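> This is a predicted model, with the sequence first.
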Amino acid sequence: MKTIYSSFSEAVEEIHDGATIMVGGFGLCGIPENLILALMEKGVKDLTVISNNCGVDDWGLGLLLKNNQIKKMIGSYVGENKEFERQVLSGELQVELLPQGTLAEKIRAGGAGIPAFYTPAGVGTPIAEGKETKIFNGKEYLLEEALKADFSFVRAWQGDKMGNLIYRKTARNFNPMIAAAGTVTIAEVEELKEIGELDPNSIHTPSIYVQGMIQGTQEKRIERLTVSK
């Protein structure tokens, strides 16, 4: 059995200033809402955060940004956060933007123990500055190094007490690869099951990647609500 935390503050107790943290989710879909809130309340500083995006101004990782807890952001899309823009332009926040496929593969490679890989994405752009390139079959490729983190926060639909996880529909997104790439992975689950209750053929993240779990209820906010007239 994995560590089952009794509170979200307990789940983030080991997070320290200067830690590198990966956070699952795409926009506000599939984000570990309560773990992010607990991290904000803990007040740790100088974090390097690796995630597809940085939430919105008043939710998700945007809360840590607004609280000046993030020193560096490594991601792919930042267009929904005005505070992000302000901090970048003022020099308060370091940013490394990557093509989304490159970001996904850097995380996947980190979890798979692959130190680096070649990709055509980014060749001839500012992303390639200072990086090694190589020709394969007459085409130029860029060397990208894998990403790992001290801690990974993921959100799952169901998990059992062994640490096996199942994600729901598009809330799966970056979560499985981020779960594999953290030295310590903490899963926020909607439903916590007993060992043996989950269908083994439906497991997305095997228990070997998960060190701690906590059950919680999420608001599941919609990033941009569109309704018919």
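Cool, got the structure.

> contacts, neighbours, all on C-alpha from now
Noted.

> immediately after the helix or strand where L39 lies, which helix or strand?
When elements are assigned from DSSP states H and E, L39 belongs to helix 33-42. Later in the chain than helix 33-42, the nearest helix or strand by DSSP H and E is strand 47-50.

> From the rest of the structure, what touches that following strand?
17-23, 69-75 (Cα atoms under 8 Å, 6 or more residues apart in numbering).

> Are any of these buried, and if so which?
Among those, those classed as buried by 16 or more other Cα atoms under 10 Å are 18-23, 69-75.

> among those residues, which are in helices?
Members of the buried ones among the contacts of strand 47-50 lying in helices (criterion: DSSP state H): none.

> Out of those, which comes closest to D160?
Within the buried ones among the contacts of strand 47-50, the smallest distance to D160 is 20.5 Å, found for V23 (Cα to Cα).

> who's in contact with that closest one?
I31, P32, V49, I50, S51, S152, F153, V154, N175, I178 are the contacts of V23 under Cα under 8 Å, 6+ apart.

> So which bits of the helix holding L39 are buried?
So for helix 33-42, counting by 16+ other Cα under 10 Å, buried means E33, N34, L35, I36, L37, A38, L39, M40.

> for this protein, what spans make up the strands?
Shown for the chain, the strands assigned by DSSP state E span residues 3-4, 20-23, 47-50, 70-75, 94-97, 116-119, 133-136, 139-145, 149-160, 165-166, 182-193, 212-215.

> so which of those strands gets nearest L103?
Judged by Cα to Cα, the one of these that comes nearest to L103 is strand 70-75, at 7.0 Å.

> That closest one - contacts with which helices or strands?
strand 47-50, strand 94-97 (3 or more Cα pairs under 8 Å, 6 or more residues apart in numbering; DSSP states H and E).

> And that strand, how far out from the chain middle?
11 Å (Cα atoms, centre = their mean, to the nearest Å).

> Put this next to the previous one:
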Amino acid sequence: MPSSKVRASAKDALADVLKDGMLILSGGFGLCGIPSALIEAIRESGVTNLTIVSNNAGIDGVGLGVLLESKQVKRMVSSYVGENKLFMQQFLAGELEIEFNPQGTLAERIRAGGAGIPAFFTRTGYGTAVAEGKETREFDGHHYVMERGIFGDLAVIHAWKGDTEGNLIYRKTARNFNPMMATAAKVTVAEVEELHEPGSFDPDHIVTPGIYVSRLVKLDVIDKRIEQRTVRKREAAPALAGSDG
């Protein structure tokens, strides 16, 4: 009997979940491990006034960049956004709200949200703009900033392998924000490159247990992009001994 968690497409997986004004956690780091198909389904749905929590905002026309193009995002909670010109333009024009977080703080806020921890203290950001408007305390001679945990309405994540019960395995750098985001939302939807039957995985290899995953969809097309491709100029081959040149 097919699992009730598996959906035929990203659109089907999100059909009755999306609403205007949602807080959505979107996995990935740069363009690695981003849930591209699910992001595209969000764009096609037309929902607006979204708050997106993500390490970054993709690049122009790719990843979360497509939601910026359609102006469906009201607010971003991020660490790094330097690769997206449209992001910068909308921010400077007052069309987009931004809450910047140090990367480790953002990761911990999401982990805390998934663990049911409402707030925690960190030394990172004390005495900077990051701490403005936040409670601070001194512990053992050091100053700390209180940060709130993040728990969203929806998490969209990308995994390498999944089984029909929602157990997930990630591959290399794609194991970034995806695992913690999977735990930190009312509904978690995963897109997977490979879909397997339950019992196919070594239990020690499972990173996200299926209890956290509400729905999943197998990708038919896997588009893996390089955010920045930098190469050095090829050096001329050395002349062979005894050659005339």
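Cool, got the structure. This structure is a prediction, so every number in the text was calculated from the model and none was measured.

> Out of the strands of the first structure, flag the one nearest L64 of the first structure.
strand 70-75 (6.4 Å).

> Where in the second structure does that closest one align, residue-wise?
Under TM-score structural alignment, strand 70-75 of the first structure corresponds to residues 73-78 of the second structure.

> ok, average deviation of that stretch from the first structure?
Here the mean offset of stretch 73-78 of the second structure against the first structure after fitting is 0.3 Å, by mean Cα distance after the TM-score superposition for the first structure.

> For that stretch, give me every contacting residue.
Residues from elsewhere that reach stretch 73-78 of the second structure, judged by Cα under 8 Å, 6+ apart: 48-57, 67, 95-101, 103, 106.

> of all the contacts of V23 of the first structure, which comes closest to G111 of the first structure?
Checking the contacts of V23 of the first structure one by one against G111 of the first structure (Cα to Cα), the nearest turns out to be I178, at 7.5 Å.

> what comes into contact with stretch 160-172 of the first structure?
By Cα under 8 Å, 6+ apart, the list of residues contacting stretch 160-172 of the first structure reads 1-2, 4, 25-26, 29-31, 155-159, 192-198, 202-213.

> Weed out the non-buried ones from those.
Neighbour counting with 16+ other Cα under 10 Å marks 4, 25-26, 29-31, 155-159, 192-193, 198, 204-207, 209-213 as buried within the contacts of stretch 160-172 of the first structure.

> gap between V217 of the second structure and A10 of the second structure?
6 Å (Cα to Cα, to the nearest Å).

> Which one of the two is surrounded by more residues?
V217 (27 against 24; other Cα atoms under 10 Å).

> For that one, give me its contacts.
V217 of the second structure neighbours (Cα under 8 Å, 6+ apart): V6, R7, A8, S9, A10, A13, A190, E191, V192.

> likewise V95 of the first structure?
Contacts of V95 of the first structure (Cα under 8 Å, 6+ apart): K72, M73, I74, G75, V88.

> Give the buried residues for the longest helix along the first structure.
Scanning the first structure for the longest helix, with DSSP H as the assignment, gives helix 100-112. Neighbour-count burial for helix 100-112 of the first structure flags T102, L103, A104, E105, K106, I107, R108, A109, G110, G111 (criterion: 16+ other Cα under 10 Å).

> For those residues, work out which two are farthest apart.
Comparing all pairs in those by Cα to Cα, the longest separation belongs to T102 and G111, at 14.2 Å.

> got the contact list for the most centrally placed residue in the second structure?
Centroid-nearest residue in the second structure, with Cα atoms, centre = their mean: G27, separated by 1.7 Å. By Cα under 8 Å, 6+ apart, the contact set of G27 of the second structure is 33-35, 54-55, 155-158, 176-178, 181.

> out of the residues you listed, which is most surrounded?
Within the contacts of G27 of the second structure, most neighbours by other Cα under 10 Å means H158, with 34 neighbours.

> V192 of the second structure versus the equivalent of P126 of the first structure over in the second structure, what's the distance?
Using TM-score structural alignment, the partner of P126 of the first structure in the second structure is A129. When distance is defined by Cα to Cα, A129 of the second structure is 38 Å away from V192 of the second structure.

> which one of these two has more residues nearby?
When neighbours are counted by other Cα under 10 Å, A129 of the second structure and V192 differ, and V192 comes out ahead with 25 against 9.

> And the more buried one? What does it align with in the first structure?
Residue pairing (TM-score structural alignment): V192 of the second structure is matched to V189 of the first structure.

> ok, now L64 of the second structure?
L64 of the second structure maps onto L61 in the first structure, by TM-score structural alignment.

> go on, M180 of the second structure?
By TM-score structural alignment, M180 of the second structure lines up with M177.

> hmm, back to that, go through the helices and strands packed on strand 70-75 of the first structure and pick out the most buried.
Across those, averaging neighbours per residue (mean count of other Cα atoms under 10 Å) puts strand 47-50 on top, at a mean of 24.

> Now do the contacts for the aligned residue in the second structure for M22 of the first structure.
Correspondence of M22 of the first structure to the second structure, assessed by TM-score structural alignment: L25. Contact partners of L25 of the second structure, counting by Cα under 8 Å, 6+ apart, are I52, V53, S54, G152, L154, A155, V156, M181, A185.

> now for these, which pair is the farthest apart?
Using Cα to Cα, the contacts of L25 of the second structure span at most 13.3 Å, a distance reached by S54 and A185.

> so which of the contacts of V23 of the first structure comes closest to E83 of the first structure?
For these, the nearest to E83 of the first structure is V49 (15.7 Å; Cα to Cα).

> Now which residue in the second structure aligns to that closest one?
Using TM-score structural alignment to pair residues, one finds that V49 of the first structure aligns to I52 in the second structure.

> same question, R108 of the first structure
Under the alignment (TM-score structural alignment), R108 of the first structure pairs with R111 of the second structure.
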